[in-house]
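Asks: Below are the sequence and a predicted model for it; my questions follow.
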Amino acid sequence: MAEITVNGQARRVDVEGDTPLLWVLRDTLGLTGTKYGCGVAQCGACTVLVDGVATRSCQTPLDAIAGRAVTTIEAIEADPVGARLVAAWVALDVPQCGYCQSGQLMAATALLKETPKPDEAAIAAAMTNLCRCGTYNAIAAGIRQASEAA
């Protein structure tokens, strides 16, 4: 039995310590907004925030987050930065299929929390998640819009 903090709530889960955080979120806690993509921490569909840092949950064992705060897409609008990003995503029609977008929003939130006014190089360096639809320009525009709205 382990206790983790997810979206501001302490939760008890009965899973092995080496279970990937992604499966704890999706299968144990029912938070299905975080997506499974590649399973090897390359695509970023599974990105969540762990103590504010963008983290690939498919390769993060439960034991690695003990005592740390996890934020998922389900709670991102409770954060002012996340709320601005979601508003920009909607205003600019950023997603096409939308599968990668929860991970994109989580990575963008981590970026703007660390660098409130990122330049193009900072956006390119931080946004390493893959998008099969190729919405990279729209994602960058959404980040710029949310940054300007601060």
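Replies: It's in. It should be emphasised that the depicted structure is a prediction, and the values quoted were computed from it without experimental measurement.

Asks: C-alpha only now, for contacts and for neighbours.
Replies: Fine.

Asks: where does the residue nearest in space to the middle of the chain sit relative to Asp14, distance-wise?
Replies: With distances taken as CA atoms, centre = their mean, Met106 lies nearest the centre of the chain, 2.6 Å away. Per CA to CA, to the nearest Å, Met106 is found 26 Å from Asp14.

Asks: Structure two is appended below for comparative analysis:
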Amino acid sequence: MPEPTDVPVALTVNGTTVRLVTDPARPLLSVLREQLGLTGTRFGCGLEQCGACVVLIDGTPSYSCTREIGTLAGRSVVTVEGLGRDGALHPLQQALLDEQAGQCGYCLSGITMAGVALLARTTRPSRDEIVAALDRHLCRCGVHNRVVRAVQRAGAVLEPPTARTGDGA
């Protein structure tokens, strides 16, 4: 039974409209893991310091550990589970496997989401751009170089964003 403070919230998660009745102050991470069963997004520090909980909100990497679900009505959230298509991994997920970039893997869902956002902006990021995009993610296993190579590898197989010209072409 809903608590007296619970409110309805509708948002899109991994392409599916989700309607919940919940405390609007509840963290998105809690809703994803406990109510929606999407456990790929990890709880790390709960303080926006490690990046393990990063998801995409309207395409932007965002911490889910502190983001209140009530602020997300009508927004789109993508988790690591929502990246693949038709049973295939996203190119960055595959590249992370190919480069053996995960040891314990705890940080990889957040790193993957930040890398996917970077590759959506530019499929050929420089090493410095990759390092800057992933800077807020902590990894105790020391696989940073492998992660950078994986982002470069994924970018090589992605189509570059289509440039639009003003001439209607």
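Replies: On my side now, so go ahead. If you're wondering where the values come from, they're calculated on a predicted model, not measured in any experiment.

Asks: if we can go back for a sec, ok, now which ones touch the residue nearest to the centre of the first structure?
Replies: Counting by CA atoms under 8 Å, 6 or more residues apart in numbering, Met106 of the first structure touches 47-49, 54, 72-73, 76, 82.

Asks: Check which residues of stretch 47-61 of the second structure are buried.
Replies: 48, 50-57, 59-61 (16 or more other CA atoms under 10 Å).

Asks: Stretch 143-150 of the first structure now?
Replies: Judged by neighbour count (16+ other CA under 10 Å), stretch 143-150 of the first structure contains these buried residues: 143-147.

Asks: How about stretch 130-147 of the first structure?
Replies: 130-131, 135-136, 138-147.

Asks: Restricted to helices, list those.
Replies: Using DSSP state H, the members of those that fall within helices are 136, 138-147.

Asks: Tell me the one of the residues you listed nearest Asp119 of the first structure?
Replies: Arg144 (8.5 Å; CA to CA).

Asks: any idea what that closest one aligns with in the second structure?
Replies: Residue correspondence to the second structure (TM-score structural alignment): Arg144 of the first structure is matched to Gln152.

Asks: Ok, Arg11 of the first structure next?
Replies: Checking TM-score structural alignment: Arg11 of the first structure goes with Val18.

Asks: which residues in the second structure form strands?
Replies: 7-13, 16-22, 54-57, 60-63, 76-78 (DSSP state E).

Asks: what's the closest of the ones you listed to Thr122 of the second structure?
Replies: Among these, the nearest to Thr122 of the second structure by CA to CA is strand 60-63 (13.9 Å).
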